[in-house]
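Student: predicted model and sequence below, questions to follow.
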Amino acid sequence: MIQILILTIVHINGLQMEDKVSYLPPFNMSDQNFSIFSGYLSITNNNQSFHYVFVQSQLNNLDINVPLVLWLNGGPGCSSMIGFLQEIGPFVFMNEDDESLQFNEYSWNRVAHLLFLESPSGVGFSHNPLNITFNDQQTADDNLKIIQEFYSSYPEYQKNPLWLAGESYGGAYIPLLAEKIKKFNDLEVAVINLKGMMIGNGVTNLTHLPISQLIYQKEHQLLPPTFDITGCEKNVTSEECENINYDAWKITKRINPYDIYGYCYYEENEMEDELQWIQQMKQFMMIHNNNIVNVTNHDLGVPCVQIDNIQNYLNDVKIKRYLHVDENIEWFMCTKQQNKQFKYVSDPPIVMKVLQELLDFNIYTILLYNGDADSVVPWIDTLRSLQKLNVSITEEWRPYYVKNNQLGGYTQGYLNKLRFVTVRGAGHMVPQNDRITAFYLFNQTLNEETF
């Protein structure tokens, strides 16, 4: 028994050392008080392998009370390397035009360990060799297995409090994963120490998202006062509603839907093909029929978003070697069909059902936050979802303050450890648009302190 234990420890330490990142240009990791690990975690029964980046906390690495945060970007089909290199990681491209990484003063690893996962497989540097068509339940099952694989490789973190965090379609990924963890804990001897979840601008109920987008656009004068949206108010999945959305996109096509006060990057030739623009917006604004969303590829790109700096950085062969990833994979922010097949079928009604179950358990802290300058998943859509849940308001809307007592936004409290927060002036990616407020919300939630 002792011999087996020793061999296991040697194997585990070998895995960690193999994935340890020595250099992330322009930063030499020997100069930092924390380590970064990057490589692959695999699910052996179907040959999927998932790229992960693990960032140790700047706090005491041996303290089991330091939280571990799993971060998932959305899409479906978009890479969590965006969260790592643009939002909450220790080294980020501060601005969309930056050519070099900079130290992030408000990195979430100041107070927690961070685990970034490129999921589902087929996203980013992850491998999907069997050309699997994913759905919400399959993704949650795979993510649970990957968490278990992470603990097998890094057992010293298994007792640390676990938090699930992410944004956008993470609003589906995260609750379903939390439900899987709860069921796993009920059945298994080994328990995953899940404490809560934080979801930014999360897709939770696609059945009313298109009408929420239109209402938001009208309220913010992105559409003229005479623009008629009654067809969508009557039936959000009707052909009439789809035509209304098309007309709205023609008007707003040079407004960044993810940050309505931000800059819209575009190529003139992209704008000339109106049909292509409409197809692009339909996919990224999550318009659907019969409550099903089919994502087959992201060939048309992400509207108004410029990520050339991250894409060039991650596709540099030297960077790939530093990150221990497959050099033959071309990295994209959101998976492109010419890079690899990626197929995903969403099942929107299931998310609200699971959210209700998680609230009924009353054991997890849940923070839902929305940048109020996002028109893709506007804050009013998250509020509509909350109004459909069976949960009582315990604290009416009130302001909270950050940054030298400046208004950060508004918050409302609910029973069963649920809180909703808006972030003033931030778009779809709150930790990128407002790093100070995002870190404040994160830290206060981890410590169960009021805003």
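Tutor: Right, received. Where do you want to start? Because the structure is predicted, anything quoted here is derived from the model rather than measured.
Student: could you use CA atoms for every contact and neighbour count after this?
Tutor: Fine.
Student: identify the residue spatially nearest to residue 108, adjacent ones excluded.
Tutor: Nearest residue to residue 108, sequence neighbours excluded (CA to CA, 6 or more residues apart in numbering): residue 88, at 5.5 Å.
Student: burial of the one you found, as a residue count?
Tutor: Residues within reach of residue 88, counting by other CA atoms under 10 Å, total 25.
Student: what's the answer for the one 4 residues further on, then?
Tutor: Other residues near residue 92 number 23, with proximity taken as other CA under 10 Å.
Student: and it, how far is that from residue 107?
Tutor: Separation of residue 92 from residue 107 (CA to CA, to the nearest Å) stands at 9 Å.
Student: before we move on, what about residue 157?
Tutor: Separation of residue 157 from residue 107 (CA to CA) stands at 20 Å.
Student: next up, the contacts around the residue most central in space within the chain.
Tutor: What sits nearest the mean C-alpha location of the chain, by CA atoms, centre = their mean, is residue 73, with 2.4 Å. Contacts for residue 73 (CA atoms under 8 Å, 6 or more residues apart in numbering) come out as 79-80, 82-83, 166-170.
Student: which of these fall within strands?
Tutor: 166-167 (DSSP state E).
Student: related to what we said a few turns ago, counting neighbours, go ahead and name the busier of residue 157 and residue 107.
Tutor: In this view residue 157 and residue 107 are compared by other CA under 10 Å, and residue 107 has more residues nearby, 24 against 21.
Student: I'd assumed residue 90 was in contact with the more buried one.
Tutor: Yes - look at residue 107 against residue 90 with CA atoms under 8 Å: they come within range, at 4.9 Å.
Student: helix or strand: which one has residue 13?
Tutor: Following DSSP states H and E, the helix or strand that holds residue 13 is helix 2-19.
Student: please apply the same query to residue 71.
Tutor: Using DSSP H and E, residue 71 sits in strand 68-72.
Student: if we go by neighbour counts, what in that strand is buried?
Tutor: Neighbour-count burial for strand 68-72, counted by 16 or more other CA atoms under 10 Å, picks out 68-72.
Student: what about the residue nearest to residue 108, distance to residue 47?
Tutor: Separation of residue 88 from residue 47 (CA to CA): 30 Å.
Student: take a look at this one as well, against the first:
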Amino acid sequence: HTTVCLLLLNTFVVICCSWSVQDQESDRITYLPGQPENIAFNQYSGYVTVNHTAGRALFYWLTEASVDSVPDSRPLLLWLNGGPGCSSIAYGAAEEIGPFRINSNGKTLYLNSYSWNKLVNLLFLESPAGVGYSYSNTSSDLYTAGDRRTAEDSYAFLVSWFEKFPKYKHRDFYIAGESYAGHYVPQLSQIIYERNKGIQNPVINFKGFMVGNAVTDDYHDYIGTFEYWWTHGLISDSTYKSLRITCELGSSTHPSSDCLRALKLADGEMGKIDPYSIYTLPCNTSTSSSFRRRLRGYYPWMWRAYDPCTETYSTIYFNLPEVQKALHANVTKISYSWETCSNVIGDNWADSPLSMLPIYQELIAGGIRIWVFSGDTDSVVPMTATRYSIDALKLPTIKKWYPWYDNGEV
């Protein structure tokens, strides 16, 4: 009987592993249309169902670390973009930290010299369902998305994804993101941290998170953003005073008509700038400085996503049928085109806590590593907002302020 039981056990394990490997291999990207030749890393992409009842499935794209950096020894990093309602494929992968950039023809790619997959295995996730290629078979989901469900679905994604890619189980795991992912990242981190408690060797071996120019605390974000606009000469003294008086600093929802008028004045005074890099010439085709675009989404002062010309290239590229086939994307043939951001989701965002600082405090007390970084030319979620939020934590200063050098330059 013992021998039979062992044989059955061995058979079960073999079946389990072969299913996992087979399922993983079906997501392998053999070649992306227009990609450079002889790339030195493996890629996978596809779907993970996170709610079978509603039919919600999230799309991911894994770009493993370069072969010469020994990917099997490198950590796994999950990257999330914000909005809410914007694609991590459009921004994180194609514009920020991913291995490829899209050429102006919208059909070919070139390598990003600063890709993070030179050091880590990069996992991009389009979340929540309805963003990018991610979908739901329940149409009402697009009108009821919010922080809480996004975090739970992202956790469900990770649990299933690690079964599909078992070699990443117990690997050092980090989460990172920017803008409204300043909510997604700590909220998902909190769920993992709390559900890992009491587990000696957790499958999701969570080590810490990073956020950049992150939406953190409504009160400090308002103060810091308006102050940045004023101190950088983007708005007048009178408009700055009007913003401080008319906009309720403790809440980003339902701004008053007086606050909206002040925001419109600020928009007109700024003119056509690149709000994410105020000293950079904006793209000639960019519409990011329009008042309509600045006000869409949950936060009344916030542009929904970075809008350089490459956003146009992304829209062309990721709607190409041959690209979708190579990515194993749009398998359900959804009725709308792939978009960099979903207005439906962003305009109907259901829940958003006023502050992430309580989560920071919980995770800091639990020994989780946190790195907050902030670019100083971003006027959307600016450095001043970040500094006010971090100061509110009243943490002790271990190392004094010092210049950061890159190749000898500050």
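Tutor: Now that the structure is in, tell me what you want to look at. Remember, it's a predicted structure, so these values are computed and weren't measured experimentally.
Student: residue range for the strand holding residue 71 of structure 1 in structure 2?
Tutor: Mapped onto structure 2 using TM-score structural alignment, strand 68-72 of structure 1 covers residues 76-80.
Student: quick one: distance of that stretch to the chain centre.
Tutor: 8 Å (CA atoms, centre = their mean, to the nearest Å).
Student: which residues does that stretch contact?
Tutor: Residues from elsewhere that reach stretch 76-80 of structure 2 (CA under 8 Å, 6+ apart): 88, 92, 120-127, 168, 171-178, 181, 184-185.
Student: aligned partner of residue 398 of structure 1 in structure 2?
Tutor: Match for residue 398 of structure 1 (TM-score structural alignment): residue 402.
Student: first vs last residue of stretch 141-148 of structure 2, how far apart are they?
Tutor: OK, stretch 141-148 of structure 2 end separation, CA to CA: 13 Å.
Student: before we move on, the earlier item: part of a helix, is the match of residue 398 of structure 1?
Tutor: No - under DSSP: H, G, I helix; E, B strand; the rest coil, residue 402 of structure 2 falls outside any helix and is assigned coil.
Student: count of neighbours near it?
Tutor: 6.
Student: swap in residue 278 of structure 2?
Tutor: Count around residue 278 of structure 2 with other CA under 10 Å applied: 18.
Student: what about it, which SS state?
Tutor: In three-state terms, and counting by three-state DSSP, residue 278 of structure 2 is coil.
Student: leaving out chain neighbours, which residue sits closest to it?
Tutor: residue 377 (5.6 Å).
Student: likewise residue 97 of structure 1?
Tutor: Counting by CA to CA, 6+ apart, residue 309 is the residue found nearest to residue 97 of structure 1 once chain neighbours are left out, at 7.0 Å.
Student: what lines up with that neighbour in structure 2?
Tutor: Matched by TM-score structural alignment, residue 309 of structure 1 corresponds to residue 313 in structure 2.
Student: give the contact list for its match.
Tutor: 102-106.
Student: what's around residue 19 of structure 1, how many residues?
Tutor: Neighbour count for residue 19 of structure 1, taken as other CA under 10 Å: 20.
Student: I misspoke; the intended subject was residue 37 of structure 2.
Tutor: Counted with other CA under 10 Å, residues neighbouring residue 37 of structure 2 total 8.
Student: just send the buried residues of strand 68-72 of structure 1 back as JSON lines, with distance to residue 11 of structure 1 too.
Tutor: Converted to JSON lines, these look like this (distance: CA to CA, whole Å):
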{"residue": "68", "distance to residue 11 of structure 1": "22"}
{"residue": "69", "distance to residue 11 of structure 1": "25"}
{"residue": "70", "distance to residue 11 of structure 1": "24"}
{"residue": "71", "distance to residue 11 of structure 1": "26"}
{"residue": "72", "distance to residue 11 of structure 1": "28"}
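Student: ok, which pair from the residues you listed is furthest apart?
Tutor: Across the buried residues of strand 68-72 of structure 1, no pair lies farther apart than 68 and 72, at 13.3 Å, counting by CA to CA.
Student: tell me where the stretch 201-350 of structure 2 has strands.
Tutor: In the stretch 201-350 of structure 2, the segments counted as strands under DSSP state E, counting those that start in this stretch are 205-214.
Student: what about residue 219 of structure 1, how many neighbours?
Tutor: Neighbour tally, residue 219 of structure 1, other CA under 10 Å: 12.
Student: distance of it relative to residue 355 of structure 1?
Tutor: 28 Å.
Student: residue in structure 2 paired with residue 324 of structure 1?
Tutor: Looks like residue 324 of structure 1 aligns to residue 328 there (TM-score structural alignment).
Student: ok, now which ones touch the residue lying closest to its match once chain neighbours are set aside?
Tutor: Nearest residue to residue 328 of structure 2, sequence neighbours excluded (CA to CA, 6+ apart): residue 46, at 5.4 Å. By CA under 8 Å, 6+ apart, residue 46 of structure 2 lies in contact with 27, 59-61, 327-329.
Student: how about a cut-off of 10 Å?
Tutor: For residue 46 of structure 2, the contact set (CA atoms under 10 Å, 6 or more residues apart in numbering) comprises 24, 26-29, 57-62, 133-134, 326-331.
Student: buried only: go through those for me.
Tutor: With burial judged by 16+ other CA under 10 Å, the buried subset of these is 24, 27-29, 57-62, 133-134, 326-330.
Student: among those residues, which are located in helices?
Tutor: Those of these mapping onto helices are 24, 326, per DSSP state H.
Student: list the residues that contact residue 346 of structure 1.
Tutor: By CA under 10 Å, 6+ apart, the neighbours of residue 346 of structure 1 are 76, 134-137, 169, 172, 206, 288, 291-295.
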